[in-house]
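Chemist: need a structure here:
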Amino acid sequence: MDTRSYKVKAGQQVKLADWPTSEDHGWTEEQLEKRLSETIDKLKKWHIRLHAEEEKGIVVALQAMDAAGKDEAITYLFSNLTAQGLKTTTLGKPSETEQKHDYLWRLHDAMPERGQIGILNRSHYEEVLAPRVHHQLEESPLPDQLIDQEVWERRYRQINEFERYMAENGFPFVKFFFNMSKEEQKNRLLERMKDPEKNWEFSFSDVEEREHWEDYQEIFSDMLAKTSTEDAPWYILPADEEDYSRLIIAQVMVELLEEIHPQLPEISGEKKDKLDQYIRKLEAE
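Modeler: As a prediction, this is how the structure comes out:
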């Protein structure tokens, strides 16, 4: 798998209609499951090293329309990793307290510690999506003079600068957009609505937001083009195929961890001598 084919290059123009929501990868279901299992095993090993070394952290942003598979990807992939080395945050509609601050204020508390992978299930990109589709800035506490034609370009720049700041301090970003077809979303929403065991996953707002599908596609395209950088690239997933999308995420994460190349701490000097002493003590019991 060449993950570069899913990566939005810095400065690349994006039209989501040109990116596949599914593709013929040539693997059988059994082959795909085997490859996914093997890649998750690699991810687990590298994550242990990241957590043990405690020098760098990784921020993973997941963004999509409703029912695209973000929650399931988190459950399937990241639940396999060391719990202490994970931090998962869902950034939904800002609270009253959060609205009294700048729009990135609440993001700081979601950032991982060194040695952790921080997962943003929805992210700070919510602040350049729904408010733009629904013209919500006019109803926010933002000063009127800051609500102009340049507001979204400013936010893109600010987000890029924040992500660059984090990367330069040892916390690289990697971002995944779940590119799902409108037909597939309809099928998944209907499954949630009709199955009593899945009703709890459904929200009436999911269908209401679907009515703005074309607006979202246009804004997603703009967002992906303006905020995919060398420090924090976007990967566009063919999200109609859930297992294949999960494999892409896992492979990208492995490649990033291989680049960071964290190492298990070595015990030496007095600590090594003491370790040997305690080994002998326990063996003699």
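
Chemist: could you use CA atoms for every contact and neighbour count after this?
Modeler: Fine.

Chemist: please enumerate the strands of the stretch 1-150 of the chain.
Modeler: With DSSP state E, counting those that start in this stretch, the ranges of strands along the stretch 1-150 of the chain come out as 7-8, 58-64, 86-90, 117-121.

Chemist: so who does His101 touch?
Modeler: His101 is in contact with no residue at all, counting by CA atoms under 8 Å, 6 or more residues apart in numbering.

Chemist: for His134, which of the strands of the stretch 1-150 of the chain is the nearest?
Modeler: Of all the strands of the stretch 1-150 of the chain, strand 58-64 sits nearest to His134, with 16.8 Å by CA to CA.

Chemist: could you also give me the structure for this second sequence? I'd like to compare it with the first:
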Amino acid sequence: MRIETTPFRVEPGSGFKLRRHPTRIDPPFKGKKDYKGLLKQHVERLSDLQQRLYAANRHAILLIFQAMDAAGKDGVIRHVMSGVNPQGCQVFSFKHPSALELQHDFLWRTTRDLPERGRIGIFNRSYYEEVLIARVHPEILASESLPDPPHPPDAVWPARYRSIVDLEHHLSTNGTKIIKFFLHLSKDEQRRRFIDRIDDPAKNWKFSTADLEERKYWDQYMTAYEACLGATSATHAPWYAVPADDKHTARLIVSQVIVEALEALDMSFPHVTPERRAELQDIRRQLAA
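Modeler: Purely as a prediction, here's the structure:
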């Protein structure tokens, strides 16, 4: 079964509205057994495509995940990438910038970790934090010691959008395929997941009072996400607003999008020349003897 992913793709432009994108849809599967079967198919296909990516060594893949707390980023990454060879995949999580990172431009700390050709890089949060949390909390922007803060202050965000779009265009033209996922969680579902983390001792470590504090800024974050997704989604680096109230549905959509993106690269294993084939046959005869 193939999931239609087009409805989740964000069209570029200022007209993007999150309210037009649901946080929950009818599940694209019938029961838990069907879900596991579909995810297994996606994981196996992704494993095959990742081997071709690694062998061809011509492209890199950058997967970016952004979301509100408890939206399921870690679970999506863990389940969808479960069949990928760890040697060909790297995951980076970005927290509050360090003192050293604050002395550089806002893209510096993430560009250090971009994937090389043949590999899949995953950013669990990313440089997009600089137009999301920094927009909701102006004190973070003030701590970056910008030489000449724009006037009015909101002028900084269009400038940063341009920097991000230019970076992603540069990466795309040099062989890096970028796919960006916003796990679209409802405020009510976040509340339920926070309560679950408190009630389950095995999940207590996932919850902090800072999570509850950030929840107070929900509307401001939604405004920031709307502006960001609309301004930075592009053909070469699309955003997908993935309904995340149901974790199983979110995982299937994300895995389908990644599979489709890798298939579109039309990768194949390196061609073996007749001379190399003859050489290999000669080596085989020596080994057999």
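
Chemist: TSV for the strands of the stretch 1-150 of the first structure, including mean neighbour count and distance to Leu16 of the first structure?
Modeler: Formatted as TSV, the strands of the stretch 1-150 of the first structure follow (neighbours: other CA atoms under 10 Å; distance: least, CA to CA, whole Å):
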stretch	mean neighbour count	distance to Leu16 of the first structure
strand 7-8	19	11
strand 58-64	23	12
strand 86-90	17	24
strand 117-121	23	21
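
Chemist: counterpart of Ser98 of the second structure over in the first structure?
Modeler: Here Ser98 of the second structure is matched to Ser95 in the first structure, going by TM-score structural alignment.

Chemist: how near is that match to Asp222 of the first structure?
Modeler: Relative to Asp222 of the first structure, Ser95 of the first structure is positioned 26 Å away (CA to CA, to the nearest Å).

Chemist: which one's more surrounded, the two?
Modeler: Asp222 (17 against 9; other CA atoms under 10 Å).

Chemist: now do the same for the more buried one: helix, strand or coil?
Modeler: helix (DSSP: H, G, I helix; E, B strand; the rest coil).

Chemist: and it, what pairs with it in the second structure?
Modeler: With TM-score structural alignment as the criterion, Asp222 of the first structure matches Ala227.

Chemist: I figured its match hits Ser14, correct?
Modeler: Yes. Using CA atoms under 8 Å, Ala227 of the second structure is in contact with Ser14, at 6.7 Å.

Chemist: which element is Met193 of the first structure on?
Modeler: helix 182-194 (DSSP states H and E).

Chemist: so which bit of the second structure is that helix matched to?
Modeler: Counting by TM-score structural alignment, helix 182-194 of the first structure corresponds to 187-199 in the second structure.

Chemist: the first structure: matching residues for stretch 113-129 of the second structure?
Modeler: The aligned range for stretch 113-129 of the second structure in the first structure is 110-126, by TM-score structural alignment.

Chemist: quick one on the thing from earlier: go through the match of helix 182-194 of the first structure and flag the buried ones.
Modeler: For stretch 187-199 of the second structure, the neighbour count (16 or more other CA atoms under 10 Å) marks Glu189, Gln190, Arg193, Phe194, Arg197 as buried.

Chemist: wait, what's in contact with the first one?
Modeler: For Glu189 of the second structure, the set of contacting residues under the criterion of CA under 8 Å, 6+ apart consists of Asp245.

Chemist: and for the last one?
Modeler: Contact analysis of Arg197 of the second structure by CA under 8 Å, 6+ apart lists Lys203, Asn204, Lys206, Phe207.

Chemist: now do stretch 48-56 of the first structure: distance to the chain's middle.
Modeler: Its chain's C-alpha centre and that of stretch 48-56 of the first structure lie 19 Å apart, by CA atoms, centre = their mean, to the nearest Å.

Chemist: helices of the stretch 101-250 of the second structure, start to end?
Modeler: 108-111, 133-136, 138-142, 156-173, 187-199, 209-215, 218-232, 247-264 (DSSP state H, counting those that start in this stretch).

Chemist: now do the second one: which elements does it pack against?
Modeler: To tie it back to what came earlier, the one meant is helix 133-136 of the second structure. For helix 133-136 of the second structure, the packing partners by 3 or more CA pairs under 8 Å, 6 or more residues apart in numbering; DSSP states H and E come out as helix 138-142, helix 218-232.

Chemist: okay, those helices, which one's buried deepest?
Modeler: helix 218-232 (a mean of 20; mean count of other CA atoms under 10 Å).
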